[in-house]
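Trainee: I need the structure of the sequence given here:
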Amino acid sequence: MGHKTRKIVRRIIMAGNLLVIIIMLSVGHIDRLNPVNHPMLANLGLGFPILLVLNTGFLLIWIFFRRRLIWLPILGFLLCFGPIRKYIPFNLPKEKPHGSLKILSYNVFLFAPWNIPDGEPNPIIEYIIRSKADIVCLQEAGLQELREKDVLHRLATHYQYCDTTIKPVTRTECLMLLSRYPIIKKEIIPFNSKGNMTVAYLLNVRGIEMLVVNNHLESYNLSSQDKEGFKSLIRHPLPTHSAKGESTYLLKKLGEASAKRAPEAEAVSKYVKGYLDRHIPVIVCGDFNDSPLSYVHRTMARGLTDAYISTGTGPGFSYHKSGMYVRIDHILCSSDLEPYEARVDDRVKRSDHYPIYCWLKYRPRI
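Mentor: Okay, here's the model as predicted:
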């Protein structure tokens, strides 16, 4: 290859690297766009890992063929440090202090009772009990009537305070709170949704009033075929005619769901702010059905700390079915609660979600 040809090829690769960095930077801050106004763009954050892989590929190219240019992909990583940390945080281990509260959030998928032999314990229920969490927020916690009393009795032997809230009218949704601390009051945060809801609890935790908000926001409602199409696009993101049509369809469907979640998140954020303004410690957790690079997460996290981003390590995928892997379950806390050792536990696979947990230490603001 002649000198002039090599120079042209190098410039083309540099241009490609620059384009990837620009797109990566834009997608990394896509959470600033309201899905109601920009539904087709709202979920581009799901493609952020692809851009990270592409930029890493350019880094390897420059390492092997033009080391003087490795600064370019490195600059891209530095410019996108914030979004990268949100999506794939890395934190050094820090031991939780004595007296910390363990918080567990888990979408239990109706406790997945199928294929469990008669007489065998339910793995999800046993996991919750073994977790020894102080406060447990469950989503999709509906129970078959014949087993409801047995399940609630089993959980009640370990949690003195248990509350189940079923979606009014439709009765298609059920959120559950298990607590070692008394429930002072509860309230359903009002927003317009047919099948999802958010429940807020005021607890008396060792003499301190603490707000716990359990969320299950609007689902993507993807069919099995939709999920297969999503996987195909991730594996083969080539601009073919069929891929373009599939991506347009999926982005539209994802965007419609995001546009429904946005006002739900805004309603929760507004409700939480009222307690933050009164300096009441707040824990917000549950199935947000949105990634860390989303308007919903950004809105829900206003004035709060994401426990996984600040103390977890790795992508922490909490949804794992149908070949789709993304962190859509989150635990957030106010500044007077310091998080430790947040993890997504992939050992129990009965539900389509993995549980997420962390420890919180109350440190009152001076």
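Trainee: please count neighbours and contacts with C-alpha atoms only from this point.
Mentor: Noted.
Trainee: can you check the distance spanned by stretch 63-71, start to finish?
Mentor: 10 Å (CA to CA, to the nearest Å).
Trainee: which residue ranges of this protein form strands?
Mentor: 101-107, 135-139, 161-166, 174-179, 183-188, 197-205, 208-216, 282-287, 305-306, 329-333, 337-344, 356-362 (DSSP state E).
Trainee: could you check how many residues crowd around Asp329?
Mentor: Burial of Asp329 is recorded as 30 neighbouring residues (other CA atoms under 10 Å).
Trainee: same thing with the one 4 residues further on?
Mentor: Number of residues near Cys333 (other CA under 10 Å) recorded here: 22.
Trainee: pretty sure it sits against Val282.
Mentor: Yes - in this structure Cys333 lies within contact range of Val282 using CA atoms under 8 Å: 5.5 Å.
Trainee: let me see the ranges of the helices in the stretch 201-350 of the chain.
Mentor: Counting by DSSP state H, counting those that start in this stretch, one finds helices in the stretch 201-350 of the chain at the ranges 224-235, 241-276, 295-300, 307-311.
Trainee: run the chain-centre distance for the longest one.
Mentor: Right, helix 241-276. For helix 241-276, the distance from its own C-alpha centre to the chain's C-alpha centre is 13 Å (CA atoms, centre = their mean, to the nearest Å).
Trainee: now the second one, please; I'll put the structures next to each other:
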Amino acid sequence: MARLYTPWYDKLLWYLNIFFALLLAASYTAPYIKASSATLPAFMGLLFPYLAITNMLLVAFWLVRLKNRFLLSLVLLVAGYGHLSRIVQFNSRNEYPASEAIRVLSVNVKSLGLNGPEFQTRDAAKVFDFLREGVYDVYCFQEFFHTDRKDFSPLDSFLALTDTEYDHIEFPVLFRNNKFGIATFSRYPIVDQGLVEIETRGTNLCIYTDLKIGNRTVRVYNVHLESLHFSKEEMEFLTGEDDEWSLEGIEKAEGVIARMSNAFHNRAEQSDILRAHMLNCPYPMIVCGDFNATPVSHTYHTIANGMKDAFKERGKGFGFTFNGPIPMLRIDYILYSEPLQLEFFQIIDAAISDHHPQEAYFIVPERDNYN
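Mentor: Purely as a prediction, here's the structure:
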């Protein structure tokens, strides 16, 4: 009997399928391997959404061709469902809950779009217009900005628009009468506050704020972990705007890889410190912020261990939060612990910065033998 002829492109695609399947499998190791031990898994974890989509397309291709080669990618995708569920969810859309829910907003406001030597805040109007549209009880802002200029006071605007009585603000960076940091605003009294002593760089830091809500104390962590700090030239290279291959291009690629490796390592250390702080917390917790890490990462796995992910519990659709030039990234989170009950969550489609805002509504049960 004559052997069935296999087209050359089938063979090529099959070899590519094996290659991308192996990369997908490698990405699954990222949450469990610290960057100080090996950085390659961290890079693979960052690529997880793209690898998952590639393998889905390959499954569809082999199914159309009626070949059982689709099983390789399908088995790996099923094995990685836990990771997939952190970037896409099919929960039914729930309505806004009753008024007794605690309303929480978290967003990286990117210093209000601060740009250029004149310190023009090109996104301030968009941020303030957005705040006028919603009412929340707790606001967590990363990359918060204030200036001592007489003609413009961002802090006064935030206080007026949030209509909050209490705030916890840290400004680690001061430059030409401009202040950069992180801020938590609350309608509930603050009974304690402080810094989590992670090694900070620029506006990357973590604060905690203990709020008195009813007869309970609830701790809110506001988190902004290590950023990549790409230069303009490196970002253009990364996004393909500068696609010229030359010695200079190779140097840019090396610079990008070095910055990413350093950020992976620093975030791993920061997440370990934050996790240790959380383990000593006697209260129910809400963790809001910009982790600068995907759900398939050691950073997320460390912080989210034992916590509930608001997107996973109540989100719908894709969970991508980054609104910048690199698509399909979820790097912003709202996590919480029991006995808090999540009533509503959504990622808001509002282009007020390079991050989408997130909102979550919680019921805080009355204390009953629980701090």
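Trainee: for Tyr220 of the first structure, give me its contacts.
Mentor: Each residue near Tyr220 of the first structure by CA atoms under 8 Å, 6 or more residues apart in numbering is listed here: 253-254, 257-258, 289.
Trainee: so which of those comes closest to Arg363 of the first structure?
Mentor: Minimum separation from Arg363 of the first structure among the contacts of Tyr220 of the first structure (CA to CA) is found for Asn289, which lies at 29.9 Å.
Trainee: on that earlier part again, can I get the contacts of Tyr220 of the first structure in JSON lines with distance to Pro315 of the first structure and neighbour count?
Mentor: Rendered in JSON lines, the data for those read as follows (distance: CA to CA, whole Å; neighbours: other CA atoms under 10 Å):
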{"residue": "Lys253", "distance to Pro315 of the first structure": "24", "neighbour count": "17"}
{"residue": "Leu254", "distance to Pro315 of the first structure": "21", "neighbour count": "22"}
{"residue": "Ala257", "distance to Pro315 of the first structure": "23", "neighbour count": "24"}
{"residue": "Ser258", "distance to Pro315 of the first structure": "21", "neighbour count": "29"}
{"residue": "Asn289", "distance to Pro315 of the first structure": "16", "neighbour count": "23"}
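Trainee: in CSV, list those along with distance to Asn17 of the first structure.
Mentor: Supplementary listing: the contacts of Tyr220 of the first structure in CSV, determined by distance: CA to CA, whole Å:
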residue, distance to Asn17 of the first structure
Lys253, 30
Leu254, 28
Ala257, 32
Ser258, 30
Asn289, 32
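Trainee: OK, contacts around the nearest residue to Leu46 of the second structure once chain neighbours are set aside?
Mentor: Counting by CA to CA, 6 or more residues apart in numbering, Thr294 is the residue found nearest to Leu46 of the second structure once chain neighbours are left out, at 6.3 Å. Thr294 of the second structure is in contact with 45-46, 300, 329-331, counting by CA under 8 Å, 6+ apart.
Trainee: just give me the neighbour total for Gln346 of the second structure.
Mentor: Residue crowding around Gln346 of the second structure was assessed by other CA under 10 Å; the count is 19.
Trainee: wait, what's in contact with the counterpart of it in the first structure?
Mentor: Taking TM-score structural alignment as the alignment basis, one finds that Gln346 of the second structure is matched in the first structure by Arg343. The neighbourhood of Arg343 of the first structure, defined by CA under 8 Å, 6+ apart, consists of 308, 312-313, 316, 356-358.
Trainee: so which of the residues you listed wins on neighbours?
Mentor: Of all the contacts of Arg343 of the first structure, Tyr308 has the most neighbours under the rule other CA under 10 Å, reaching 31 neighbours.
Trainee: what residues does stretch 221-238 of the first structure touch?
Mentor: 47, 50, 243, 246-247, 250, 257, 322-324.
Trainee: right, I'll call it a day here.
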